[in-house]
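A.B. asks: generate a structure from the sequence data that follows.
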Amino acid sequence: MIMMAFQRIHSLLLLLVLTLLGLGLVQPSYGQDYMFQRFLRQHVDPRVVGGNDGYCNLMMQRRRMTQNHCKPVNTFIHEDIWNIRSICSTTTIQCKNGRMNCHEGVMKVTDCRETGSSRAPNCRYRATSSIRHVVIACEAMVPVHFDK
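C.D. replies: Coordinates of the predicted model:
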């Protein structure tokens, strides 16, 4: 049942991306498209309001962030892609890497932090759900990287 829900979410996200491409609202390059797909896989879960430790453990594994090593920290954004994408139209700010393609907004999120006592692929996480400022890097009005 959970796997079916995940497949449905994945299908809906793919349909959304294809619709955006078809409407000409998003015209990513190959590299940008890869980065956008990766951003969606790692950071977007609009159907959940907030998660607990079990949510983080399950989602980190499902989204393939525990295969070779335990990703230390990951944030899931609980907003639809239109709300997330709207951040790309806000004032540009400096990213952690020094580039000037980051944008800031307020989103519902779950931060997943690895406990430090687990090993891949059985990584264990602690969850913190909140509404907070997030910083996202965008390329041509498309979110491609979660900065902080």
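A.B. asks: drop to CA atoms for contacts and neighbour counts, all remaining ones
C.D. replies: OK.
A.B. asks: tell me which stretches of this protein form helices.
C.D. replies: Residue ranges of the helices in the chain, as given by DSSP state H, are 2-23, 30-43, 53-62, 81-86.
A.B. asks: and for comparison, fold this next one:
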Amino acid sequence: MLKISPADVYPRYQKFIDQHINRQMRIDRCDAVINGKRISKTNSNECKETNTFIRANLNTVRSVCERGGVPAGNGLTRSLNPFDIVVCTLKNHGGTVPHCRYRGQSRTRYINFACDRGYPVHFDGDIVHLEN
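C.D. replies: Next up, the predicted model:
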């Protein structure tokens, strides 16, 4: 079990890890991973429209909440560097877990997420390129 203080951050941080961190994720594994982890819409058994997996180690992702990210507005933090990600997009709309079917795409993108006291707790999206 991870040591995190304060304790109220831990459940949200653990959910972020479970749903979005997978160093070995492949585009052909969306169905198996999402259904296996029972990832669904919040407070529902319905399939999520999309789920993004970040192919990086946890410390690298967590560093975005500190020195590796910048404020992006609305309480979000944007990574200073792009990450390798797999975006899984739902194919069978209206489905329920564990019968969700996804199409996976590999991308390299900057990422936005919410941080709480130095820990990522909510993935908000990815960005193709930054405006200067």
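A.B. asks: how about the helices of the first structure in JSON lines, adding distance to residue 133 of the first structure and mean neighbour count?
C.D. replies: Shown next, in JSON lines, are the helices of the first structure (distance: least, CA to CA, whole Å; neighbours: other CA atoms under 10 Å):
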{"stretch": "helix 2-23", "distance to residue 133 of the first structure": "23", "mean neighbour count": "13"}
{"stretch": "helix 30-43", "distance to residue 133 of the first structure": "15", "mean neighbour count": "17"}
{"stretch": "helix 53-62", "distance to residue 133 of the first structure": "20", "mean neighbour count": "19"}
{"stretch": "helix 81-86", "distance to residue 133 of the first structure": "12", "mean neighbour count": "15"}
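A.B. asks: redo the ones you listed as a markdown table? Include distance to residue 110 of the first structure.
C.D. replies: Below are the helices of the first structure laid out as a markdown table (distance: least, CA to CA, whole Å):
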| stretch | distance to residue 110 of the first structure |
| --- | --- |
| helix 2-23 | 17 |
| helix 30-43 | 10 |
| helix 53-62 | 8 |
| helix 81-86 | 15 |
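A.B. asks: so which of these is nearest residue 115 of the first structure?
C.D. replies: helix 53-62 (10.2 Å; CA to CA).
A.B. asks: what does the closest one contact?
C.D. replies: 66-67, 112, 121, 123-127 (CA atoms under 8 Å, 6 or more residues apart in numbering).
A.B. asks: please apply the same query to stretch 117-137 of the first structure.
C.D. replies: For stretch 117-137 of the first structure, contacts defined as CA under 8 Å, 6+ apart pick out 50-57, 61, 66-70, 87-88, 95, 101-116, 143-148.
A.B. asks: drop anything exposed from these.
C.D. replies: With neighbours counted by 16 or more other CA atoms under 10 Å, those contain buried members at 50-51, 53, 55-57, 61, 66-67, 70, 87-88, 95, 101-105, 107-114, 143-146.
A.B. asks: fine by me, we can end here.
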